[in-house]
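> pasting a predicted model and its sequence here:
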Amino acid sequence: MKRLLVLVRHGQSADNEQDLFSGLRDPDLTARGVAEAHAAGQALRGLGLRFDRAFTSGLRRAQRTLGIILDEIGQPDLATVRDAALNERDYGELAGLNKTQARARFGTEQVRIWRKSYHETPPGGESLADTAARVWPFYEREIAPVVAAGGRALLVGHGNALRSMLMRLDGVDPTSIEEVNIGTAQFLIYAMAEDGGGLSRVEIAPTA
């Protein structure tokens, strides 16, 4: 398969480790996150995948994960686009709080709604819909043309930014997206049909 899109969430960050709302904060990877990134890269190498262009956010947890993956697949110098349009959702006043602190301050149900719903916005932050409003246009403008032209694109990003993409790619509705979670360093592979139709999620067997 030539026309592929691979989405990867960054490895565990220091904020993930402490169960903090991160958003636009810029923590580095933990030792576990580094190991997860290496494992993802090794898995992609085992699938025999190489790429024509890479994309990531303006935040170092995603950029570092991408760098590790590119080293693992033998493409450390791959042309890469880094853009704030792919940043994680802005959590506003929740950023830097751990989940327990946030629930104590705002209430358990309110925090659940802010975390999972599509339209609800935490104070001073973005809803998932707001995130989608910057991520999806970037995808259509910068990433989709690479795949449509016969290439392979690799995107290393953030949980909510990727969830917003899955709503279009997988046809997930605003209610069902509440139950969708992407684990740290988990990757998803999409292939474009030979007739140039839309992307569909696929499973590819390792070449080794």
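That came through fine. Residues are numbered from 1 along each chain as shown.

> alpha carbons only for contacts and neighbour counts from here, please
Will do.

> got the contact list for the closest residue to residue 83 other than its chain neighbours?
Spatial nearest neighbour of residue 83, excluding adjacent residues (CA to CA, 6 or more residues apart in numbering): residue 57 at 4.9 Å. Going by CA atoms under 8 Å, 6 or more residues apart in numbering, residue 57 touches 63, 82-88, 156-157.

> most neighbours, which of those residues?
Within those, most neighbours by other CA atoms under 10 Å means residue 156, with 29 neighbours.

> let me see the contact set for it.
Applying CA under 8 Å, 6+ apart, the residues contacting residue 156 are 7-10, 54-57, 62-63, 65-66.

> now it. Nearest residue, chain neighbours left out?
Closest to residue 156 by CA to CA, 6+ apart is residue 8, at 4.6 Å.

> before we move on, the earlier item: let's see which of the contacts of residue 57 end up in helices.
Judged by DSSP state H, the subset of the contacts of residue 57 located in helices is residue 63.

> need the contacts of residue 57 in JSON lines with distance to residue 98, can you?
As requested, those are exported to JSON lines (distance: CA to CA, whole Å):
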{"residue": "63", "distance to residue 98": "24"}
{"residue": "82", "distance to residue 98": "28"}
{"residue": "83", "distance to residue 98": "27"}
{"residue": "84", "distance to residue 98": "24"}
{"residue": "85", "distance to residue 98": "25"}
{"residue": "86", "distance to residue 98": "23"}
{"residue": "87", "distance to residue 98": "20"}
{"residue": "88", "distance to residue 98": "17"}
{"residue": "156", "distance to residue 98": "24"}
{"residue": "157", "distance to residue 98": "21"}
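
> quick one, strands of the chain?
With DSSP state E as the criterion, the chain has strands at 4-9, 53-56, 80-82, 152-157, 187-192, 199-201.

> next up, a second structure to put side by side with the first:
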Amino acid sequence: MALAACQLTTGVHTTVAHLGANATSTKCCWSLMFKRDGFDELLARTDWPLRISVNRMFKCCSAVCDPGTLSEVELARSYEPFRTNESTLIIVRHGESMWNEKNLFTGCVDVPLTKKGVEEAIEAGKRISTMPLDIVYTSALVRSQMTAMLTLTQHCCQKVPIIVHNENEEAELWSQIYSDDTKNQSIPVVKAWQLNERMYGDLQGLNKQETAEVFGKEQVLRWRRTYEVRPPNGESLEMCLKRAVTYFKDNIEPQLMAGKHVMVVAHANSLRSIIMYLDNLSPQEVINLELSTGVPMLYVYKDGKFIRRGSPAGTKEAGVYAYTSNLALYKDQMLQRTLTKL
């Protein structure tokens, strides 16, 4: 299984010994390949994994295939997020919750995942297991936090997700980590109520089908899918958007601007709001946007713009490993050809 992970990471089916023995030659071939095809200027700023030095990648893969070769600290250090003018944003709606399963209006009621939701979170983790991550943002609700933690258990960096407690000075002081090595093996997880699901007011806890039978399908549809209409004593999508997007602009976007790689795990409506901002959608377009539970979506942040890459289908998809599908396929084909000749 570990060898398969290495093969998926490199895009080449060969042995680890073969990879290690040819690290220097391969690195030279990569440089020549990019220079010959006019990509030499791209090489300095092309992000993960094309920018990984081959020696470092082989070190990481060898450690995965033989955990005894490196200590936990050394293994954590062999995985380092990469700093370029591009950064990644991964968006995940939480896995199925117990009230999703019962078809109830959930809103800001704090309910956990179902068994299916747990499986969806783990599958999401597998899809993004070899993508760089520096920091994770979740809502203040447990279904979002469960999803984030389960997703991170699948990540190849083997770092420990640690929830940041900054509610007050005492909480921040009591949760301090005093080991630099431990910090290097951790991924901070920041909770924010602004990323919570839309508050559905008097509808929370009601069955959606029964509510439609009482108030009529059209009225319930207006409450759920109209941009400006509020459910009784609840939030409209417009109100949810204001808090979620404001938080994104003030806290998450600066991380991306600094070259950090970010994952946001939240809810259907708070993520709809953020996607409306990222994709410049109209109110009509956003109310028709469907987000499946536990399915990651990938964006690239570059030159102040967000480029939507869609949802990685799995770790074998070439597009997961680069910022354009053509460049990813080109890299895979050329690396295969180079190692075949060695």
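Nice, thanks for sending it over. Since this is a predicted model, take the numbers as computed values, not measurements.

> TM-score of the superposed pair?
TM-score of the superposed chains, computed with TM-score structural alignment, normalised by the length of the first structure, equals 0.94; 204 aligned residues with a CA RMSD of 1.4 Å.

> what distance do you get for the aligned partner of residue 167 of the first structure in the second structure to residue 21 of the second structure?
For residue 167 of the first structure, the aligned residue in the second structure is residue 276 (criterion: TM-score structural alignment). Per CA to CA, to the nearest Å, residue 276 of the second structure is found 49 Å from residue 21 of the second structure.

> quick one: which of the two has more around it?
Neighbour count, other CA under 10 Å: between residue 276 of the second structure and residue 21, residue 276 has more, with 19 against 11.

> which strands and helices sit next to the helix of greatest length in the first structure?
Using DSSP H to define each element, the first structure has its longest helix at helix 31-46. For helix 31-46 of the first structure, the elements it packs on are helix 60-72, judged by 3 or more CA pairs under 8 Å, 6 or more residues apart in numbering; DSSP states H and E.

> the helix it packs on aligns to what range in the second structure?
Going by TM-score structural alignment: helix 60-72 of the first structure matches residues 142-154.

> quick one: that stretch to chain centroid distance?
11 Å (CA atoms, centre = their mean, to the nearest Å).

> which outside residues touch it?
Against stretch 142-154 of the second structure from outside (CA under 8 Å, 6+ apart): 93-95, 97, 110-113, 117-118, 121-126, 129, 136, 138-139, 160-161, 265-267, 294.

> re earlier: tell me how many other residues crowd the aligned partner of the residue nearest to residue 156 of the first structure in the second structure.
The alignment partner of residue 8 of the first structure in the second structure, by TM-score structural alignment, is residue 92. When neighbours are defined as other CA under 10 Å, residue 92 of the second structure has 30 of them.

> list the contacts for residue 92 of the second structure?
263-266, 293-297.

> residue farthest from the centroid of the second structure?
residue 214 (39.4 Å; CA atoms, centre = their mean).

> trace that one over to the first structure, please.
Using TM-score structural alignment, residue 214 of the second structure lines up with residue 105 in the first structure.

> kindly report the same for residue 193 of the second structure.
Per TM-score structural alignment, residue 193 of the second structure is aligned with residue 84.

> which residues sit in contact with its match?
So residue 84 of the first structure contacts 57-59 (CA under 8 Å, 6+ apart).

> and if we set it to 10 Å?
24, 56-59, 134-135, 138 (CA atoms under 10 Å, 6 or more residues apart in numbering).

> of those, grab the buried ones for ChimeraX.
With 16 or more other CA atoms under 10 Å as the criterion, this ChimeraX line picks the buried residues out of the contacts of residue 84 of the first structure:
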select :24,56,57,58,59,134,135,138
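
> widest-spaced pair of the contacts of residue 84 of the first structure?
24 and 138 (17.9 Å; CA to CA).

> how far away from the center of its chain is stretch 65-75 of the first structure?
With CA atoms, centre = their mean, you get 16 Å for stretch 65-75 of the first structure.

> pull out the buried positions in it.
65-70, 72-73.

> for residue 26 of the first structure, what is the corresponding residue in the second structure?
Match for residue 26 of the first structure (TM-score structural alignment): residue 110.

> what's around residue 9 of the first structure, how many residues?
Neighbours around residue 9 of the first structure, by other CA under 10 Å: 27.

> quick check: it touching residue 184?
Yes - contact criterion CA atoms under 10 Å: residue 9 of the first structure and residue 184 qualify, at 5.5 Å.

> between these two, which contacts overlap?
Common neighbours of residue 9 of the first structure and residue 184 (CA under 10 Å, 6+ apart) are 37, 40, 158-159.

> identify the residues contacting the longest helix of the first structure?
Contacts for helix 31-46 of the first structure (CA under 10 Å, 6+ apart): 6, 8-14, 16-17, 28-30, 47-50, 61-62, 64-74, 184-187, 189, 204-208.

> re earlier: sort out which one of the contacts of residue 84 of the first structure lies nearest residue 125 of the first structure for me.
Using CA to CA, the contacts of residue 84 of the first structure come closest to residue 125 of the first structure at residue 24, 9.7 Å.

> all good on my end, thank you.
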